[in-house]
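In: Predicted coordinates and the sequence they were generated for:
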Amino acid sequence: DLIYVTIASQGSATYSNAIMARDAFYAQVPDAEKLQIHVVDSKNYTGVYGYPVMQAAAKIKKGASVEEVLNYLTEWFQSAEVLFVPLTLKYAKRSGRISAAAAFAGELLGLKPLIRITDGVSKVETKIRGDKNIIPTMSKYIQQRMIPRTPYSLVAGCDDTFANELKKELVKKLGYQPEHLFHIGATVSCNAGPDVVGIIIRSEPRIDAE
């Protein structure tokens, strides 16, 4: 068995290309179906699928069945989401994620968007006024949306300062440590900027998730 987890199908053709490649392989190679290829849409980006893939690999090493691993991945991707705040709006404006007018107004008023990504779709949850309110606002939203006692991971850019502050706040509020700290890569940086603070959590499973 081969389990291949792709980046969100909403933002990339990787998933559909993998399905086509698998089907072409089965059609062209005799006895190809002896190799079971499972293509899984992560529905998200970066550590949102990186963390469960690492956990899935650990489960396989411990003897978990393919069915158990696929069920784990499916359940994770149906409930995983990321909440993050870009600390500058310059890059979101350049990428077209927000309009130049909205970016200008945000910078003028000192507003930062709290963005949630689920199933590859981003949504601005609220706008935070002033850097000192970023961590308290994120903490409030996290506690509202997160399934209690589930693992969580932090996300940061070039600077871990805000991520470390969020960690301290959440350990105090939740009573346990994050699993991991993920640093964003070039693609996310192009859209959100090199300085962000975020968190990967599990919320209630989406009813319309496949």
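Out: Looks like it arrived, so ask away.
In: Please count neighbours and contacts with C-alpha atoms only from this point.
Out: Will do.
In: Residue 122: what secondary structure?
Out: Judged by DSSP: H, G, I helix; E, B strand; the rest coil, the three-state class of residue 122 is strand.
In: correct me, but it touches residue 85?
Out: No - if you go by C-alpha atoms under 8 Å, residue 122 and residue 85 don't touch, sitting 11.9 Å apart.
In: Who has more neighbours out of those two?
Out: residue 85 (25 against 14; other C-alpha atoms under 10 Å).
In: May I ask you to confirm that that one is in contact with residue 113?
Out: Yes - in terms of C-alpha under 8 Å, residue 85 counts as a neighbour of residue 113; the distance is 5.9 Å.
In: ok, second structure coming up, stack it against the first:
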Amino acid sequence: ARKTLRTGLVLAAVLAPLQILAGDLHGLNTLAHQPAKIAAIEAIWKTGKGVPLVLFAVPDDERRRNDFAVEIPKGASLILRHDGEAEVQGIDAFVPDAAPVAPVFFAFRVMVGMGVLMLVAAWSGVWATRRGALPQRWMLWTFSGFTFAGWIATLAGWLVTEIGRQPWLVTGILRTREAVGGASGAQLGASLTGYIITYTVMLIAYLVVLTHLAGKGANA
């Protein structure tokens, strides 16, 4: 059990930063090809220079502003353009072809937040097990709480991808409404219901097996 835990923590401690790096590179690629999505992710309403990085806010799509914003001055320009004085396009540059900001903004922060928490947990775990001992009980429970962290981060990232590109299916080429097929609402509902049932059964099976193995302890 100690070796298994240690191996998992070391892998997570190494791979999590690489995932964050890959995400940053993907963000720069998105800026080049889907700048409207980046504007929604960062809740940048107006095109300008020296744009701040919004850590948290309550985006108001109707009034096109951020309420209760916590910002780092020039942070968005620095991260996105590697120049604190660089210009970054805002939502105003893409209206009316711009996605709703609030869901994209929050989903992105859920994704990033989960990634940071997993990184902190992995590094803390590596430090706690550096001499081959199991970490304290509260830390083990914390690790258990991260069972679905990857799934939550993936789902949040999917929401960023799909909502953030609206109203386009293929940016600048094909709109979502232009790709609507001939399937009826009943057919789509049946398909979606099938997916929900299938994945619910898989989730239950996973939890049953996981609980069973956890109950057997080190002999599993």
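Out: Alright, I've got the coordinates. Note that the structure is a prediction, hence the values are computed from the model and not measured.
In: TM-score for the pair, please.
Out: For this chain pair, the superposition-based TM-score is 0.24 by TM-score structural alignment, normalised by the length of the first structure; 87 aligned residues with a C-alpha RMSD of 5.9 Å.
In: which neighbours do residue 122 and residue 85 of the first structure share?
Out: Residues touching both residue 122 of the first structure and residue 85 (C-alpha atoms under 8 Å, 6 or more residues apart in numbering) are residue 115.
In: Let me see the ranges of the helices in the first structure.
Out: Taking DSSP state H as the criterion, the first structure contains helices spanning 14-28, 47-61, 66-79, 90-95, 100-109, 134-145, 161-174, 186-192.
In: can you map out the helices along the second structure?
Out: So, for the second structure - with DSSP H - the helices run 2-33, 35-41, 75-81, 101-128, 137-145, 149-164, 185-216.
In: distance of the residue sitting nearest the centre point of the second structure from residue 26 of the second structure?
Out: Note on the second structure: the residue nearest the mean C-alpha position is residue 111, at 2.3 Å, using C-alpha atoms, centre = their mean. As judged by C-alpha to C-alpha, to the nearest Å, residue 111 of the second structure and residue 26 of the second structure stand 14 Å apart.
In: before we move on, the earlier item: just put the helices of the first structure in JSON lines and tack on distance to residue 200 of the first structure.
Out: Formatted as JSON lines, the helices of the first structure follow (distance: least, C-alpha to C-alpha, whole Å):
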{"stretch": "helix 14-28", "distance to residue 200 of the first structure": "22"}
{"stretch": "helix 47-61", "distance to residue 200 of the first structure": "6"}
{"stretch": "helix 66-79", "distance to residue 200 of the first structure": "10"}
{"stretch": "helix 90-95", "distance to residue 200 of the first structure": "20"}
{"stretch": "helix 100-109", "distance to residue 200 of the first structure": "25"}
{"stretch": "helix 134-145", "distance to residue 200 of the first structure": "9"}
{"stretch": "helix 161-174", "distance to residue 200 of the first structure": "12"}
{"stretch": "helix 186-192", "distance to residue 200 of the first structure": "15"}
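In: Looking at these, which is nearest to residue 202 of the first structure?
Out: Smallest distance to residue 202 of the first structure across the helices of the first structure (C-alpha to C-alpha): 5.2 Å, for helix 66-79.
In: ok, and for the closest one, which residues are buried?
Out: For helix 66-79 of the first structure, burial by neighbour count (16 or more other C-alpha atoms under 10 Å) applies to 66, 69, 70, 72, 73, 74, 76, 77, 78, 79.
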